[in-house]
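Novice: Sequence first, predicted model second:
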Amino acid sequence: MGSIPEIGDIVGDYCLPGGHLDGETFHRRDYPLCEQRGKPLVLVFYPGDDTPVCTAQLCSYSDGLDQLQSAGATVWGISPQGLDSHEKFARTRRLSMPLLSDEERVAAKSFEISEP
């Protein structure tokens, strides 16, 4: 089991498949944590696509994405659903931040995120 990091802590590396919506195209790729090393990164763990609380939470982050990016931060949403579910969720809610698939809960466990 991992531990909850403090701001500025160096955490272990992992790579998750994900995608982000750009206009009408959902771009899929792998997202290695190491590519963000030394840069502000906000990881938004959520239990499921299209659930009421998660939808409100992700929409809030998406609505404020420009402000976070202007402060130099990158935002990744992470949940256990697959990429097809993430693509549908992003298209339905017009979410422009990358949504990563943590089906084996590797990232969640590394940050001590409990099962939903």
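Specialist: Okay, I see it. Numbering: from 1, shown residues only.

Novice: alpha carbons only for contacts and neighbour counts from here, please
Specialist: OK.

Novice: ok, which stretches of the chain are helices?
Specialist: Listed in chain order, the helices of the chain (DSSP state H) span 52-63, 65-70, 83-93, 106-110.

Novice: which one is Val11 nearest to, not counting chain neighbours?
Specialist: Leaving aside its chain neighbours, Val11 sits nearest to Pro5 (7.2 Å; criterion: Cα to Cα, 6 or more residues apart in numbering).

Novice: Of the helices of the chain, which is nearest Val11?
Specialist: Comparison of those against Val11 by Cα to Cα identifies helix 106-110 as nearest, at 8.6 Å.

Novice: Run through the neighbouring helices and strands of that closest one.
Specialist: On a contact count with 3 or more Cα pairs under 8 Å, 6 or more residues apart in numbering; DSSP states H and E, helix 106-110 meets no helix or strand.

Novice: then this one, side by side with the first:
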Amino acid sequence: MLQVGQSAPDFSLKTTTGTDFRLSEQRGRHLVLFFYPKDETPGCTAEACAFRDEYQDFQDLGADVIGISSDSEASHQKFTQKNRLPFPLLADMGGKVRKLYEVPRALLGLLPGRVTFVVDKEGVIRYIFNSLSGATDHVSKTKEVLQTLEA
């Protein structure tokens, strides 16, 4: 897997609104990139809603939250509307970005993994949290890291 201190690999994916998101165009703000297995599953819904509930705190810390899974734009649109998510979800159909970020598969390789990266304003990875079962822990852990980056 990628390591803390490495530059975050650049990529471009479609958002829930159909626009292109390019990582290299996001300099100047911290980014929380959370890779999750699948829209509408219990753990993924809990994680996305936890990021939603803490979204203003992330904004106040100068960070944008971005969710990434292999679901389609249409699936992401439905998931976003149903759960009132204020942040974009990116459609990584085929898993190209998941591979680029070396996100491991979980449960004997049967499920896509759940990994969150904190990328600083210069595009450097400052934190990586890998836990399939601790879906909502991704939110609290990344918030703690962002508080230290802003201190």
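Specialist: Perfect, I can see it now. These numbers come from a predicted model, not from an experiment.

Novice: Superposed, what's their TM-score?
Specialist: TM-score for the superposed chains, counting by TM-score structural alignment, normalised by the length of structure 1: 0.84, backed by 106 aligned residues with a Cα RMSD of 1.3 Å.

Novice: on that earlier part again, between the helices of structure 1, which gets nearest to Thr25 of structure 1?
Specialist: Of those, nearest to Thr25 of structure 1 by Cα to Cα is helix 83-93, at 9.1 Å.

Novice: Find the residue at the geometric middle of structure 2.
Specialist: By Cα atoms, centre = their mean, the mean C-alpha position of structure 2 lies nearest to Phe34, the distance being 1.9 Å.

Novice: Can you tell me what that residue aligns to in structure 1?
Specialist: When structure 1 is aligned by TM-score structural alignment, Phe34 of structure 2 is paired with Val44.

Novice: Thr25 of structure 1 versus its match, what's the distance?
Specialist: Relative to Thr25 of structure 1, Val44 of structure 1 is positioned 22 Å away (Cα to Cα, to the nearest Å).

Novice: longest helix anywhere in structure 2?
Specialist: Using DSSP H, we find that the single longest helix of structure 2 is helix 137-150.

Novice: what's that helix packed up against?
Specialist: If you count contacts as 3+ Cα pairs under 8 Å, 6+ apart, helix 137-150 of structure 2 packs onto helix 42-53, strand 115-119, strand 125-130.

Novice: in it, what's buried?
Specialist: Asp137, His138, Val139, Thr142, Lys143, Leu146 (16 or more other Cα atoms under 10 Å).

Novice: ok and that helix relative to strand 115-119, angle-wise?
Specialist: Interaxial angle, helix 137-150 of structure 2 versus strand 115-119 (axes from the mean of the first three to the mean of the last three Cα atoms, to 10 degrees): 10 degrees.

Novice: which other residues reach helix 137-150 of structure 2?
Specialist: 32, 47, 50-51, 54, 57-58, 61, 63, 116, 118, 127, 129, 131 (Cα atoms under 8 Å, 6 or more residues apart in numbering).
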